[in-house]
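Asker: Here is the input, now give the coordinates:
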Amino acid sequence: MAQLAAPTTPRIEHRTDQDAVLGLAAAAPRLSWTVPAAPEGWRQTSCEVEISRAGEVTVHQVHTADQVLVPWPADPLSSREQARVRVRVSGADGVWSNWSPARTLEVGLLNSTDWTARFISPVGLGALHMPAPVLAGRLTVPGPVRSARLFATAHGIYVATLNGRPVDDSVLAPGWTSYENRLRYHTYDVTDLVAEGENRLEFLLGNGWYRGRLGYMLDRALYGDRLAVLAQLEVTTTDGAVHTLNSDGSWTARESQVVADDLYNGQRTDLRRGAAGVETATGTVEVLDLDVGTVVPTDLPVIRPLQTLAAQKVWTVARHAQVNHVVDFGQNAVGWIRLKVRGLPAGSEVIVRHAEVLEGDEIATVPLRSAEATDSWILAGPEEVVLEPRLTFHGFRYAEIRGVPDLRPEDVELVVLGTDLRRTGWFSSSHELLDRLHENVVWSTRGNFIDIPTDCPQRDERLGWTGDIQVFGPTASFLFDTAAFLGSWLVDLAAEQLPDGSVPHVVPDVNRNELAFTPAAAWGDAATIVPWTLYERTGDVGVLARQLPSMRAWVDKIAGLAGPDRLWAGGFQYGDWLDPTAPPEEAEKAMADPDVVATAHLARSAQIVAWAAEVLGLDDDAQKYAALAAEVREAFAEAYVSPQGRVHSDAQAVYALAIQWDLLPTAAQRQLAGRRLADLVRTNDFRIGTGFVGTPLVCDALAATGHADVAHRLLLQTQCPSWLYPVTMGATTIWERWDSLRPDGSINPGGMTSFNHYALGAVADWMHRSVAGLAPAEPGYRRLSIQPKPPVALTHAQARHLTPYGEAAVAWERADGEFRLSVTVPVGVQAEVHLPGAEEAMTVGHGEHHWRTPDRVTAAATDEPDWTRASIRDLLDDEEAWEQLAGAAVEAGIVPDAAAAASRLLKYLDSPAAQVGFAFVPDDRFQGASAVRQAATRILSA
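Answerer: Take a look at the predicted model:
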């Protein structure tokens, strides 16, 4: 029997720091831990928290079964205060574990009065369209250093150095928030950088989000036209004295080598500036009359280089009488190029352009729209130098390099940037294309989680679209620890929300027009759905408490728009954005009726607010919004659902919404709706028919109504449109459109054609929960639901996730006529295990569990069909027979492709399979009719 192990090092709030936690935003931080091993049946009943602060050690015993987000048991900490925390636990037997390793934590500057520094800005330098300025201050330290902290933020982005060395490896600080409402500062441990004697602190300032181009309206300086820095360096010497360098009027300014910088356009650098004999302008600074009251600590992981990618292929192309090199890094990613050059004379120019795809053998820049995505350098001489920007980033797989005649592959690499989120989820299977799809989802998450969840990382947009993250939140929260990341973004959402409850379409809001605040279903519903997703995945009640006013305000707003009849109809809507039938320039023209989509979201959001209020113990609110949700469901059913379960507009998306969100009044209607959805998928040749709204739900809706096999065919389809079609076209990230790259290799002509857009990758959440079978059954994974639905095309699949309680894992395989399931349950968690074909679930505790049962899936799939008794629906469900028949119809010239063939059969699905030839071609005079009927006879008699 396993022994009770010591808990892991306590986690502080949602911070993921490996070592000390600095700049903490909470004076009374919550604590979490996992227990790596314990005896069978053990459950925590008590814990002890030892806190060392100011030389005093106290132990606090708490009688609780909670291991996650346990309230701080001592007096609150004060600004700058440091503590060391460790825990131990016991169960009902009263036996205590050993103590965990200790975690050091240090609170940041919690109050505006803690700031003695002031915002400063250069005078006569650093204006818009001028070279990037460097602001510098000096501090004399009179003795040996015990510790040093730098607190810093900026209007713009900064690169901070102390005595010529970077303060850390982060980039693009302080990131992007709703700057008018809050500006995050970062805390740096610079003890090792401070020297006794003279010290020089410098900040290179770039335009970033604050002053650079932002949004697709070509706006600049949306937040202000002056760059500024706020910096406070506090050095404690060994005698206990504190020596402070504040940003103030004594600082100096100078121009840097960066002559232009922009997130969209790129960075231009003249390395001759500041070199021997080449002077740059210098000047003074001005203290700005700015309130530090909006300056807040950050608990968000920083943006930093995550890895590098080597060049996979290099070739040359001739253009404009120049020979340029094109580099393929083999992976669409986000970051910049690091390039080593040598032997080029002073004044030589090196230009690097970036793109996601090729046209022929040259980079394709049309999808970037007006973003120039170009970095350039003017060299100071022939010495070897490493060229690398610091004030921009790009989304690209390919780079065109001009001005380096002897480029060697080993001289160039792609530096991958991203918010340093802890990876928490993995999936793999026996299907190579499916695994690549999942990897593409991971890469798109990394590339678009640059301080906020953006839609795309490459063109003149890169905005925090609410609809995109609303549908993708569950997938992101499985793959990465997003609690602090999305929690921070939700604070901005609430801050940007209008007093009447309207939610902007992008957060932070940069559109700043009437349309930007016109309530839009699925987009504004991020105000309710994202907080609920975080609660479900982390168990954090605090996020609900903080966001509930915003959640209520949004629902009240759209309920008012719906009026007494409870139908949200008319007005502007994105609808099921970018479904496969939408014209290139009219992405909102989907098959799903936007009124159906809107009213469904009103019902969903009202229900979520009711659940959130119930969790928080607000009974009146819970009853109010539950009643509203019921009224909307009733109105939806009366207006949009027939007695036979048909949902108005008869599209895949509307059935997915109605089924998954319980909008169908009776069980019979639910089953009929599920059957209709399955038939729509069948007669679309098992190709996807949804956009952003329906895509996360369609496979769940199929599986929930008994059509998991249809969902699996849909998932594994490789023809366009499908999830795997981009993989067959070489995609290494998720595309914005199902056909961003068309089968002939041409780029979709629509103005929105991104090759790194995570929304359609939301299916990965279903892959985790259903294909592998690992899902939360209670918030925070306190209980697990293990219920794999194995696709017949797969022989094995597995998923694992670092839950708040530790690692949970599911792995299954089919071999030798058996279905074999292995499950890992962390300590503190129970799992409900549903074996395929079993009528009831089993409940198991922590530990490793294994089962073997007969492989019913393979056995059923290998049964020979009885075509004399089968229907045309059965024929479509037989993948091999259907491919042969559709191929015969295409060869005979009856239809252009299998999707067109399948669409002919929608009215005949219940007809005998033997009549399929006549269903295809009811008119004998049609050329090719006899060939198709003969093929059908041959296939059915085989």
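
Asker: CA only for contacts and neighbour counts going forward, please
Answerer: OK.

Asker: Report the buried residues of the host helix or strand of residue 337.
Answerer: Assigned by DSSP states H and E, residue 337 belongs to strand 322-341. Residues of strand 322-341 classed as buried: 324-337, 339-341 (neighbour count, 16 or more other C-alpha atoms under 10 Å).

Asker: run this one through as well so I can compare:
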Amino acid sequence: MTEHHPVTVAITQVEYLAGSRFVPVPAPRLTWVTETDVPDWRQAWAEVESGGSVARVDGRDSVLVPWPFAPLAQGEGRAVRVRVHGEDGSVSGWSEWREVEAGFLAEGAWSACLVGLAAPDRTSQPALLRGEFDVTGPVRRATLYATARGLYQVEINGSAVDEDTLKPGWTSYQWRYVHETTDVTALLRPGRNAMGIQLAGGWYSESYGFGEDKKPFYGDQPAAAAQLVITYQNGNTAVVATGESWTASGDGPVVSASIYDGQHDDAQRNQPGWSTAGFDDSSWDPVRAQTAPTPAPRLGPPVRVVAELPVVERWVAPSGVTILDFGQNIAGRLRLRVDAPAGTTIVVRHAEILDGEELDTHSLRGAAATDSFVSDGSPGTWEPQFTVHGFRYASIDGWPGGVPEGAVTAVAISSDLERTGWLETSHPLVDRLHESVVWSMRGNFVSLPTDCPQRDERLGWTGDIQVFAPTAATLFDVNGFLANWLADLALEQKRLDGVVPYVVPNISGVPTFATAAWGDAATVVPWVLHHHYADTRVLEDQYESMTTWVDLVDRLAGSGHLWKGGFQFGDWLDPTTPPEFPLDARADAELVATAYFAYSAQLLASNAAALGKADDAARYRDLAAGIKAAFHEEYVTGNGRVVSDAQTAYALPIVFGLAADEEEVRRLGANLGALVRRNGYHIGTGFAGTSFLAEALSRSGQLAVLDRLLTQTEQPSWLYPLTQGATTTWEAWDAIRPDGSPHPNHVSFNHYAFGAVAHWLHEGLAGLGAAEPGCRTLRIAPTPLPSFDHARSRRRTPYGVAVSGWRREGDLVHVSATVPPNTTAVVQLPDGSAEFTVGAGRHEWTARVPVAARRRPGLSLATDGVDVIDDPAAYAAVLAAFDRHAPWAADALRSHPRWHPGVPLIMDVFMLPAPVREAIDAELATFGQDS
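Answerer: This is a model prediction of the structure:
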């Protein structure tokens, strides 16, 4: 008889937060994970205990389970624990107690005023703010609620209240503020106390726009509001709030601070003791106090330091500055350990790439991205707190005697998301691609999902996160982070009569129209959160936004269900578009728009069904069916050709379910595969199509094509940037050209949209996906590509760690999987056998998947070009021969591939003199002789 370990259980999350006891709602949902090696273990029921009461939860529910007790009141704390009972009769012990505390203020309890400088002498002037208060007895609990029009840091009695940064983040300030909730009990002392606030403009008073159009959008001066609630041991409470009694100084050490331009600090302006009781603030001025809007508690995690990187290489540039390479492109800033004479000014500049031995700052466009520090003569550590830069390289100027070894560290910052997805394969460049996607996500998930972290933009582009959301939810827990951003999307959309803006928060200042793929973030992102986390609350919160968007497009499309006319981004940044015309993609923009219309209608029907809205679900299913029929009639021919003969034009209908049947999926896939081959196995998609390209090829059976495409290293391809030293994914496929020159439009080198292929690497290549929301039922369906020997995905699902992997031994593929307790998995082995279902536990299977033998062609100028491009070694040999004897022909093959069946190689060089053709032919004839 096999012995099993006991069943154990742990509460892993309360509402959206894993690492905080504060919760943003009165009835927080609970998630717990059960661990056991008992095969097929499933929960029959659970007990949840708090305050002496025990509630029973029947069935398998263990993810985002509704709070079974009375709602929490402001400041109320509870301890909660869980015990589970298995269908097999097993019973766990009680989990450890989890402390839960209301992190919100009761309705009407917010009394703090926004305070700032009464008479600032410049736009977006940083400030120090302070107020004193008395603590009159033993304190049970002290909780600080704080927000800002701008960025703030709070000190109490000279100590920082936390290690978070860029607080409270960026929201649509016209409609919504958020507050942080911080336990400051340990910082209070009997008697007189002081609270100090460092304040900077941040996103609130930043100037937005390009060139001469830059100006503040929200306001030109920051302000902060803080409310400290002190609960004494005797039960009495006291409130300390920012207001007219506070004082302010504009002469603190932060001279200026800008998200885009950087921060300038002067330590000679330090005011020691400014946040402690008894400080002489007689030279300070009364604050300007304004009524503060009531902020909502923050849903997502705070922004924090997530990594520290040492210098990996350094040199003195011809200009005399010291250049530091940190080996990784990040969003963050530098930390300097400085010991320099008083008055010394050290200037730091940032860049993603180099121009020779100097920084290349062209991709910054209008952002100065420059920090500076003036020493007061005492040794210490300096790190700017109110800015963030995107960079791998930094220059330092003005350090007396040069920059000491070990004195500089790059500090990467990001919203502190929990990592949930890891991948490993037998292909080193594919593994590096995956990690570059992880780093791009970190660098662009700073308070909200941005397009890039380095230039004068850094905006929450809706199209970017729409295509990347499934990948984001695979790599990290983004449920609260994206739910917070979606709240702003809905508010901005409401002010535009249903149109989803291109960026959220919407500071674009340009005319905004309903636009496919960008506007579809309203339906796609909530669906992704429900699919990955089984979160129905986000569907409820966003339902009006979703329906408003689909209904708006329905009106624009009319009874014909084809979305025609109007502005469209289309397949933005298709690699064939000229730099000056990025909208000129191969895929027809109206085709893309109608395909996305169908996709959103389908998702909305699914979301309505998940919420129990049966009538709405039926209505939107009927709408989706009508759009599908109209799309098919307008764009798809009987032999599976799409009128707009482009890779995206085939990928979208395959993945969006717009084909008539599986036979048409096969025909569409064959035509897509032919296009990819004709293009030399290069990427031919932009933002709208890239995230679906691998899935479309896989779903339609074009695995050999997908294998060549995925492992392609020539430009444009997923792996090409890595051959150019990339450590994050790029905005444009040719951000750096093969000759080493940068793209003329100064694009970003840290842009996650094209990294959306990482989702397929997990779900397709390694075969780990969700068949039911929240991974309650997994789907194990690996896709062993010919060039790979193994692949493995590991994910921390809401139910526990799940794994899917495979390794090849000749014609045998060994598949292994770990299915967490309380879940099941639908398994599809790669041999095409029938699906089957397994329960929790570790599983192994073996499938026979022969690798098709590849006939190596004999090479000559008479060889069919298709036989060449299908064989990487033959292709390399042809390029080598052409490079030696006809370089222009080799360049043409690389840049303008035209691999049509039945076209021999000689057609690419027939105009050359006969001796040259003969020399090439003779060299090609030697191919394979040494192998």
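
Asker: chain center to the strand holding residue 337 of structure 1: distance?
Answerer: Distance of strand 322-341 of structure 1 from its chain centroid, counting by C-alpha atoms, centre = their mean, to the nearest Å, is 25 Å.

Asker: I'd like to know which elements whichever helix or strand comes after it is packed against.
Answerer: Next along the chain after strand 322-341 of structure 1, taking DSSP H and E as the criterion, comes strand 349-355. Using 3 or more C-alpha pairs under 8 Å, 6 or more residues apart in numbering; DSSP states H and E, the elements in contact with strand 349-355 of structure 1 are strand 362-364, strand 374-378, strand 394-402.

Asker: after superposition, how close is the shortest one to structure 2?
Answerer: Between strand 362-364 of structure 1 and the corresponding residues of structure 2, superposition yields a mean separation of 0.5 Å, by mean C-alpha distance after the TM-score superposition for structure 1.

Asker: so where is that strand in structure 2?
Answerer: On structure 2, the counterpart of strand 362-364 of structure 1 by TM-score structural alignment is residues 358-360.

Asker: One more: the second one?
Answerer: Strand 374-378 of structure 1 corresponds to residues 370-374 of structure 2 when matched by TM-score structural alignment.

Asker: Other residues contacting that stretch?
Answerer: 261-268, 342-350, 382, 384 (C-alpha atoms under 8 Å, 6 or more residues apart in numbering).

Asker: Map residue 560 of structure 2 onto structure 1.
Answerer: By TM-score structural alignment, residue 560 of structure 2 lines up with residue 565.

Asker: what's its match in contact with, if anything?
Answerer: residue 635.

Asker: Do a quick rundown of the strands in the stretch 701-850 of structure 2.
Answerer: 768-770, 777-780, 790-797, 800-809, 812-819, 824-827, 836-838, 841-848 (DSSP state E, counting those that start in this stretch).

Asker: Next, format these as a markdown table and append distance to residue 237 of structure 2.
Answerer: Output for those, formatted as a markdown table (distance: least, C-alpha to C-alpha, whole Å):
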| stretch | distance to residue 237 of structure 2 |
| --- | --- |
| strand 768-770 | 48 |
| strand 777-780 | 48 |
| strand 790-797 | 41 |
| strand 800-809 | 41 |
| strand 812-819 | 49 |
| strand 824-827 | 50 |
| strand 836-838 | 56 |
| strand 841-848 | 52 |
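
Asker: among those strands, which is nearest residue 727 of structure 2?
Answerer: Residue 727 of structure 2 lies closest, by C-alpha to C-alpha, to one member of the strands of the stretch 701-850 of structure 2: strand 790-797, at 20.8 Å.

Asker: Great, nothing more from me.
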